[in-house]
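Novice: take this sequence and fold it.
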Amino acid sequence: MTHWGFARMGRHRRIFLEQTLQDLDRQLAALGSGLLQVQGRPAEQLPVLAQRLGAVGLVCEEIAAPDEEAEVQALRDAGLTVETVWQSTLIDPADLPFDPEAVPDTFTTFRQRLERAGVREAAPWPAPDALAPWPPGLAATPLPLDPAVINTSADPRSSFPYTDPDWQGGERAALSHLTRYCARGLPHSYKDTRNGLTGLDYSSKFSPWLATGALSARQAMAVIRAFEAERGANDGTYWLWFELLWRDHFRWLHRKHGRRLYSARGLSEQPLPTHDSHAFARWTEGRCGDALVDAGLRELSATGYLSNRLRQNCASFLVHDLGGDWRAGAAWFESQLIDYDVYSNQGNWLYIAGRGIDPRGGRLFNTQRQAHDYDRDGAYRRLWSRP
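Specialist: Sure, this is the predicted structure:
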């Protein structure tokens, strides 16, 4: 449970993760191995597993966020040697034109320095052809399927229907989607459509697979570069690079600022945020009285997905109109979003609240104007006028 009284991982995230693990198990089995899942705290379970294997250490992704770093330290305290690998950025640390811990705080400066230096994304590594099997007596044992995975059907209004085989978690669905996205020429229209509110094609929809690691930013960009080579580059393909750089920037900011990004004040000197539990509950339930925001939060609860435009509006309304604690909003998005990413979620909430690196000191969205600009005919609000 979170500090705010709800599950840290809600139903949609659990189902999408379960799909991802099923796909991973099938792919590992095809390479001669398999997925072994255990339940419990890593610091309790992994030392026992290491002892059974005769191992003294393990390798895992380096994630520069407090909870993840605490888990690694707990494993070390339990006697394991832990090697962490920085792996989820588009740009390799060695290719940055500055020390990773000296990353510019503003995204524009970060992007311009990379582009002036001619920095490009690193190439993805090739997949292995085979893997060693588990030792005798220790076979891969995936956990039983969560009943929620078996019994869930997609809301027909969903912009990311993850129960459809084409949209499920896992690398195979991710790569198939990437191929279809480019075959239909959608990278060329990305910049023009990215502020859409509903439908399958208004944005790239890479983020759920990126968030679970089923797709890497480098894989995605390699396919986009191949698309550019064949069909030409334009503002749309550039903007896909631009958005993946934003994702990188939030990662480097975590390397630089660490736990300060999780404090109530963030990087600012603003007063401590307030929290009204009743107003927050109405916000989470889509009952706060603003038609656009309420529609967005209903979509989020019903589907586990929400357009970037609506995420910004919903976050702004909680922080600036309801005077709510940005950390509660960040925790709610963590619980609900199938594409929850610790770096991007924290960075974006800090940005909206004016407690991060936004040079304008936060973003207050006029939701009435936003509705006029992005939902002029009211179609989105009508679509989500009910839960």
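Novice: every contact and neighbour count from this point should use C-alpha atoms.
Specialist: OK.
Novice: tell me which residues are up against stretch 224-242.
Specialist: 182, 187-192, 221 (Cα atoms under 8 Å, 6 or more residues apart in numbering).
Novice: any buried residues in it, and which?
Specialist: For stretch 224-242, a neighbour-count test (16 or more other Cα atoms under 10 Å) marks 224-225, 227-228, 233, 236-241 as buried.
Novice: go ahead and confirm residue 65 touches residue 252.
Specialist: No - contact status for residue 65 versus residue 252: not in contact, 11.1 Å apart, counting by Cα atoms under 8 Å.
Novice: more neighbours, the two?
Specialist: Comparing residue 65 with residue 252 by other Cα atoms under 10 Å, the one with more neighbours is residue 252, at 22 against 19.
Novice: okay, and the more buried one sits in which element?
Specialist: According to DSSP states H and E, residue 252 maps onto helix 235-257.
Novice: which ones are touching the spatially most central residue of the chain?
Specialist: Nearest residue to the geometric centre of the chain (Cα atoms, centre = their mean): residue 341, 2.9 Å. Listed by Cα under 8 Å, 6+ apart, the contact set of residue 341 reads 211, 334.
Novice: Proceed likewise with the subsequent sequence, for comparison:
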Amino acid sequence: MAPVIYWFRNDLRLTDAPALAHATQLAQRTGQTLLPVFCHAPPEVTRWGFARVGLHRQRTLRTALDDLAARLQVHGSRLVELVGAPATTLPALCHALGATHIVSEDIAAPEEQASIAALRATGLTVETVWQSSLLDPAQLPFATSDLPDAFSTFRQRVEKAGLTAPAPLPEPTALPTLPELDSPAITQFIEKNQAQTPPRQQALAALTLGEPEVHSSFPYHRPEWAGGETAALAHLRRYLAAKLPHSYKATRNQLSGTGFSSKFSPWLASGALSARTIYAQLKTFEAEWGANDGTYWLWFELLWRDYFRFLHLKYGARLYHAQGLRQLEGAQATAADNAGVRRSPAAQTEALQRWCQGRTGEALVDAAMRELCGTGYLSNRMRQVVASYLIYDLGGDWRAGAAWFESQLVDFDIYSNQGNWLYIAGLGTDPRGGRRFNPAKQTQDHDPDGRYRRLWQNV
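Specialist: Coordinates of the predicted model:
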């Protein structure tokens, strides 16, 4: 019998994996086998001239996939890695196997939705399961089409309704058997595709441990910070054992170090760790050690993450237009326009290059951009500062900044990245119409002794 294909996307885990659970139940109910698959996108250069997926993201993805493959192997399964656009690669795989059914997680961003539509257009049955948010959209006290256009209103209504996250699913005790993969046609197809993937040693090329890696706030080159689910769950245990949730709100705006913020975001972004797993263990922590402003603020930040996801369910592709949601207001000038976004393309290109390379002349901004290039990570505070500087001081295109973050950040998340850039640019749902950060004030507030600037000035 033809297998069910499970397509891993941004859900590189086995614990709390509703989409994988659905595929497993489908295969068991119909007596089919199950083949887990991951598709590597072919290399792509953005319209602004840099790689869409930079080296830091490639390395963390490689360790996440290695860990996922090892965890699948424990259950007698395996991970097949293919290269190419899913809309062509997956149908070819299905044809070789005689498969007609694909299951994957649902991702509400335009390109990801287009991939699903293209697969269905080939005649395949494709089921998607929503699973990346803390709260289930069906739990909300309003339809997603009526999502409040202010986060504060959303949060208040959620909290007034007393909503809590569903319990996370345990890791499966067993997975369906694999299909036969030793026929010449299937073996040749898989080997041909796998031969195109970057060699593991290339993706994990040894880092020269200079200043960027030594001072990284997310040192992914160390095993305990690797990209997979095993490291993610271990980090969550360590974070709670050290009682760091109690100090989260007080320290979250610091600029450097491995302990000032939760550092859950890289694992959340790849799906190696689910928001519901974090929340469930946080509630256990509060029951044992007590709740305070810090533990509440972790819930607060997880709600922000949900809000950006639900905005995609409400607005979809509108969030990707140059004028964001402000297009709904006709010819009204936006804060980004007033900041100089209409500069000439040549001027914008030169300014963007200086910003990306940390050569703007603004010391705090330049330190942050060098940290980002050197490590693939940046504190939340500095992300806001550098985004504001590109938009309001350099008159840059917010979409170019969002694309650079996509290229560089080891915790790139399409929902949060898009939502945060729109928020700073004043083109999303923020009632204040944009957030401009004064570099001098930010320097005085967050780096008064110059330690952060000195740390990254020569990198």
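Novice: follow-up on the earlier one: same for the helix or strand that the helix holding residue 252 of the first structure is followed by, what does it pack against?
Specialist: Where DSSP H and E defines the elements, the next helix or strand beyond helix 235-257 of the first structure is helix 277-284. Contact here means 3 or more Cα pairs under 8 Å, 6 or more residues apart in numbering; DSSP states H and E; on that basis helix 277-284 of the first structure packs against helix 291-303.
Novice: mean per-residue distance, the helix it packs on to the second structure?
Specialist: Compared with the second structure after the fit, helix 291-303 of the first structure shows a mean deviation of 0.3 Å (mean Cα distance after the TM-score superposition for the first structure).
Novice: what residue of the second structure matches up with residue 127 of the first structure?
Specialist: Using TM-score structural alignment as the criterion, the counterpart of residue 127 of the first structure in the second structure is residue 171.
Novice: can you check residue 248 of the first structure too?
Specialist: Structural alignment (TM-score structural alignment) places residue 248 of the first structure against residue 306 in the second structure.
Novice: from memory its match sits against residue 131, does it?
Specialist: No - assessed by Cα under 8 Å, residue 306 of the second structure is found out of contact with residue 131, at 11.0 Å.
Novice: tell me how far the aligned partner of residue 96 of the second structure in the first structure lies from residue 201 of the first structure.
Specialist: Alignment note (TM-score structural alignment): residue 96 of the second structure maps to residue 52 of the first structure. Separation of residue 52 of the first structure from residue 201 of the first structure (Cα to Cα, to the nearest Å): 48 Å.
Novice: neighbour count: the two, which is higher?
Specialist: Taking neighbours as other Cα under 10 Å, residue 52 of the first structure and residue 201 compare with residue 201 leading, 16 against 12.
Novice: list the residues that contact the more buried one.
Specialist: residue 186.
Novice: before we move on, what SS does the alignment partner in the second structure of it have?
Specialist: Counting by TM-score structural alignment, residue 201 of the first structure lines up with residue 259 in the second structure. With DSSP: H, G, I helix; E, B strand; the rest coil as the basis, the three-state label of residue 259 of the second structure is coil.
Novice: on that earlier part again, mean deviation, the one helix or strand the match of residue 96 of the second structure maps to versus the second structure?
Specialist: With elements taken from DSSP H and E, the one containing residue 52 of the first structure is helix 42-53. With mean Cα distance after the TM-score superposition for the first structure, helix 42-53 of the first structure departs from the second structure by a mean of 1.5 Å once superposed.
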